[in-house]
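Visitor: structure of the sequence below:
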Amino acid sequence: MLSNSLFALRRRLAYPRTSIQLSILGLIGGCSAAVLIVLFRLTIEWIQSFFNPGGPFDDILEYIVPTLPIFAALLIAIFADFTGYKHYRLGIPFVLHRIKAHYGNIPFWNFANQFVGGVLALSSGFTVGREGPAVHIGATGASWFGQWLRLPHNSVRTLSACGIAAGISASFNTPLAAVIFVMEVVLREYKIHIFIPVMLASAAGSLITQAVFGTQAEFEFLSVFILPSYHYPWLIILGLTLGAVAFVFNRNLMRVIKAFRYVSMFPRLLLAGTITAIFGYFIPESFGDGTSAIYQAMVDPTNLNLIVILLVSKVILTWVAIGLGIPGGIIGPIFGIGVLIGLLIANVVITLDPTTQYMSTYAVLGMAGLMAATLHAPLAALVSVMELTANPGAITPAIIVIVMAYVTSAQFLKNRSIFLQQLDFQGLMYQTPPATNELEKIGVLAELNRNLKIIDYVNEQDVRFHIRELEPEQSLVVAIRHDLGVDYSLAEFDSSFSKKQDKVKYIPMQTIDTRSTLAHVYELLQDQRDGATLVTSISGEKVVGIVTWEQLHLILMKRNALI
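Guide: You can find the predicted model right below:
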């Protein structure tokens, strides 16, 4: 009874349609991801509590803290060596690849490296963000749930997207921005049957993190005021500046990555820890993820020396940490750098208009513009800023800054998303042909032809007899058994023989299981553009049906996808 119910569920999920089943599964997957993120954040806070004033290491704090990045880098390298360096592909670019090429299935040891490495990096002062681990951990938690139920791969991909949304929402308490980020950056398309479960998962992530960490927004201390119209020319200048900074930032980050590509992981991580420790010793304010710079700068936003020092140190430390392979995200540092650039422009503006209440407004706009130009995610940047500050007053000026920054970066300077540049450098696939892209959304159970007659091969005459006895629209599958197993062929009369219409043509069929998508069928049949693929149960013991090339051709013609 349970197996029949599971089969019915899997068949329903094979269709790319909105369903209550997929929505509930997305909600459960989102809760799983959010719980992992809460555990991740609590672990970081627990480790950091040891190094707070009044903690157990209070007497020797000034000696321990500057060396934390070095010890963390050593531990990250040791753990990566224990798990195998091949599993040290982490963060958002790796998840983008797994979503596109492997339906969101993420190996366990990659998750372990991301969790342990992310905790060590974020608790020791590296300039990395927690959104990278959040995306990786969230996608893993939700996809594991789909793997456990052995759901079709197309639905597992949706669950992975739900986990990513829940992970971001649980990290920053930004449910709407999490949904937009998934659609704009991860999936890069808007489909209503995916949109609904992703929204539910994101809401679940937000509620769970609110229950543990409270309801406050991350940067609600950044007051946003409506800017007078005479400030708008400065917004254009701010946007142009942010677009140019995004280009320089991405270009130099990739230079660091390429420069150390032939250096083994252990010395790379140790170098990153050493450089971070040196900066932390001389400039303690440079420690921590990018958001730490925001708190430091907003204490005294007119202190140009502090802002410049923080900006230079944060840019360098971000290039070092991300470029040398420290397991963390890039969005947190981008937020911090954007705020500092916004404050620089604001300090120029107050020389003409001494009103200092707009300082934090420029800081917020800098954060939005740099994220949009660096990641090529303008809508996600706009919504993120609105939610992080709990203030919709910045929407109109933010749109101006984001548009100017994005156009300057993408069109005039030919800057590409940093994630796509990393994927290209690593040789990881993130694009598929139109036909494959369409067929990946449909499970084989959605188009399965179950009207079969299966026989064991005895002789040619027996096969002819069974072909003549077939019912309309029924197909004959011939099983040829041998010592190594069973080979299946689709048997039909060869119509190319005008005199001998009863000559049998055998079309060998390769086998896939019920979790596969039509893209798997297309991959097997695209060369001959004929025949069929046999679909078996997940265990491979039972033949469930076949999917023919004609079915694929009809689907692609209806969807206007090229074949």
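
Visitor: only C-alpha atoms for contact and neighbour calcs from this point on.
Guide: Noted.

Visitor: mind listing what's buried in the longest helix along the chain?
Guide: Longest helix in the chain by number of residues (criterion: DSSP state H): helix 20-49. Within helix 20-49, the residues scored as buried using 16 or more other C-alpha atoms under 10 Å are 22-23, 25-38, 40-41, 43-44.

Visitor: what does whichever helix or strand comes after that helix contact?
Guide: For helix 20-49, the succeeding helix or strand toward the C-terminus, using DSSP states H and E, is helix 61-64. Outside helix 61-64, the residues that touch it by C-alpha atoms under 8 Å, 6 or more residues apart in numbering are 51, 53.

Visitor: for helix 61-64, buried residues please.
Guide: Neighbour counts over helix 61-64 (16+ other C-alpha under 10 Å) mark L61 as buried.

Visitor: next structured bit after that helix?
Guide: helix 68-83.

Visitor: just give the nearest non-adjacent residue to P93, would you?
Guide: Sequence neighbours aside, F419 is the residue nearest to P93 in space, at 5.3 Å (criterion: C-alpha to C-alpha, 6 or more residues apart in numbering).

Visitor: that's a strand at the one you found, yeah?
Guide: No: F419: not assigned to a strand; according to DSSP: H, G, I helix; E, B strand; the rest coil it is helix.

Visitor: list the contacts of it.
Guide: The neighbours of F419, taking C-alpha under 8 Å, 6+ apart as the test, are 92-93, 375.

Visitor: to compare with the earlier structure, here is another sequence to fold:
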Amino acid sequence: MVLKGLNFIAKLRERESSADDLLLLSILAVVCGVISGLTMILIVAGLRFFSGVLLPGHSENYEGLDGWLPFVFPLVATSLLALIWFFLPTKWQKVGIPYVVERLNYHHGNLPMANGIVQLVGVFIGLLGGLSIGKEGPAVHIGATFGSQLAQRFRLTHIGIETLVACGVAGAIAAAFQTPIAGVLFAFEVIFLEYRLRHGIPVMLSAVVAVMLSEATLGSLDIFTVIHFDLAVPTHTLLPSLLVLVVGIVLATSMFYRLQRLGWRLLGLPIWVRFTAVGLATGLVAMFLPSVLGGGYDTLNRIFTQQAPDWLLLLIVAKIVLTGLSIGLGIPGGMIGPAFVIGGLVGMQVGLLFHGVLPDIAVYGLFPLLGMASMMAATFQAPLTALIAVLEMTHSSQAMLPSLVVITLSCLITRLVLHQDSVFVERLHAMGMVSSWDPVQKLLRHSDLRSLCESVVQLPRLAPPERLREINASMIDFVLIETLGQTSVTGREELLSVFEQWRLGPQPWLSNDDQEVQLDLAKMGSWQSVLVVPAPDTPAEALALMNRHHCDRLVLQFEQGLGLVSRYQIDKLLLKD
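Guide: Next up is the predicted model:
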């Protein structure tokens, strides 16, 4: 049975056009969903266990810590992180969603496993220490890493690698929130910045498998316990309050982004300075406002049960400042969960402003829900992901219409007035990188390079006539030889037309070697020097190689043989599409 399984895997690896093979991608998507789901389960279960040991009561009860413990927890966590990061190689320190997009755009989606492990360890330490970060962003990085590793193992082309990275991302988000549709949309809106129908089925498979595993292992998470409410609120009362909520969310989003941008400017400082500053700031604020520690989901749940937190406006500002600076200064955590929490707090604050004209059910239920959706949408420029995530987590569609209003306006104002893109895109731009390629580059990066190549066979300079007769009966396009340390190529048809002249009498390219007739191929036809290089992954890289070496064609070394690609073939691809 083991041998049969290995044989099956070998056959899958050998399939042609594997990047577009739906069967192979579907099988790998299921595997990716299983691995991503199990990883997220490990994170959630591990945090529950260790938090249950360290904290009194439930796993987010940082408010129950006595004395100096609210100050000590984050300081110990950042000190431990600084110590680990100090001894890590610089290349392993890069983690998070911007790093995933960077590797997709500049490194063929090759995500090293070492960075994923570092991300996993870092988020455990940070969350147990009560830092104002989330676990969902790290889960995306880890899930994408598993997808990338699977794609590399099966030697998929660029399209296949992107598909499996999307499967890992969707599986991680789906398992973290038990929201399969939001996981799929997150991969498209946040990671790829476009909807890709060709990735749809494998990505959905991964998300569904991850959610099934999460529910079977952890049970129903019920992250937010939203009571059912009736939207019997007059439009003339609801609309002004929704507009105020949009203004509040836009201001919170702008402040959140600008604090991160400030942190980016300070990344040149030593790690121990940056991380210790985060620990001290978090600890000092937590001494007076312990609700600021941790992800904050417990605070949101108290809101939904009509328990307003103390010092609400101060808590909002503190959460924005600490989360923005923590992520900006390089703490290995996520910001998806904190964005939900900040939005929910802003929503409740706006609801309280209109408490005289709005019922309690709107103040403590509707407006926190709307704030969560619009804050996530504006921060990550992912409107559909935010809407569906809230609907799936709350199991309620009653807030869909007002959610669409605040999400649309928040995203629109953030983009057009503040000129602010997704915080992940802004991070890439700050590093001098692009978040997405132009259409020409995108086509060249997503096309199969092997399909553009013409077939090549390599022959020795002296070859018997039978070799050319074999070529005449084959589908070879070009012939390659090596003379005087230089590799040259000529067309098959030209070589065969010269070969036909041997019937007319002795030719300068005929020679006798030990009474055996040999053909001196170097004297047949017009040979042109050509560069032979290992095959890159995409036509875009092949074109870059041609530009670098100032040539119009290359012979590429694939695992299955040689192929010749030219500017002409690439131009044909661009003109065709």
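
Visitor: if we can go back for a sec, which of the contacts of F419 of structure 1 show up in structure 2 as well?
Guide: Here those are checked against structure 2 with both residues aligned by TM-score structural alignment, their matches' C-alpha atoms under 8 Å, and the contacts held in both are 92-93, 375.

Visitor: which of these sits closest to W549 of structure 1?
Guide: P93 (33.8 Å; C-alpha to C-alpha).

Visitor: returning to what we had before: residue in structure 2 paired with the residue nearest to P93 of structure 1?
Guide: Using TM-score structural alignment, the partner of F419 of structure 1 in structure 2 is F424.

Visitor: any idea how far L524 of structure 1 is from the closest residue to T548 of structure 1 other than its chain neighbours?
Guide: Nearest residue to T548 of structure 1, sequence neighbours excluded (C-alpha to C-alpha, 6+ apart): A532, at 4.0 Å. As for A532 of structure 1, its distance to L524 of structure 1 is 9 Å (criterion: C-alpha to C-alpha, to the nearest Å).

Visitor: cool, and V35 of structure 1?
Guide: Applying C-alpha to C-alpha, the value for V35 of structure 1 to L524 of structure 1 is 39 Å.

Visitor: next: G393 of structure 1.
Guide: Going from G393 of structure 1 to L524 of structure 1 by C-alpha to C-alpha gives 54 Å.

Visitor: if we can go back for a sec, redo the kept ones among the contacts of F419 of structure 1 as JSON lines? Include secondary structure and distance to I196 of structure 1.
Guide: Shown next, in JSON lines, are the kept ones among the contacts of F419 of structure 1 (DSSP: H, G, I helix; E, B strand; the rest coil; distance: C-alpha to C-alpha, whole Å):
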{"residue": "I92", "secondary structure": "helix", "distance to I196 of structure 1": "22"}
{"residue": "P93", "secondary structure": "helix", "distance to I196 of structure 1": "24"}
{"residue": "L375", "secondary structure": "helix", "distance to I196 of structure 1": "24"}
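
Visitor: can I assume G134 of structure 2 is in contact with P332?
Guide: No: between G134 of structure 2 and P332 there is no contact under C-alpha atoms under 8 Å: 9.5 Å.

Visitor: between the two, point out the one with more neighbours.
Guide: Neighbour count, other C-alpha atoms under 10 Å: between G134 of structure 2 and P332, P332 has more, with 28 against 25.

Visitor: can you classify that one as helix, strand or coil?
Guide: Under three-state DSSP, P332 of structure 2 falls in the coil class.

Visitor: tell me the counterpart of it in structure 1.
Guide: Matched across to structure 1, P332 of structure 2 falls on P327, judged by TM-score structural alignment.

Visitor: which stretches in the stretch 251-400 of structure 2 count as strands?
Guide: Counting by DSSP state E, counting those that start in this stretch, one finds no strands in the stretch 251-400 of structure 2.
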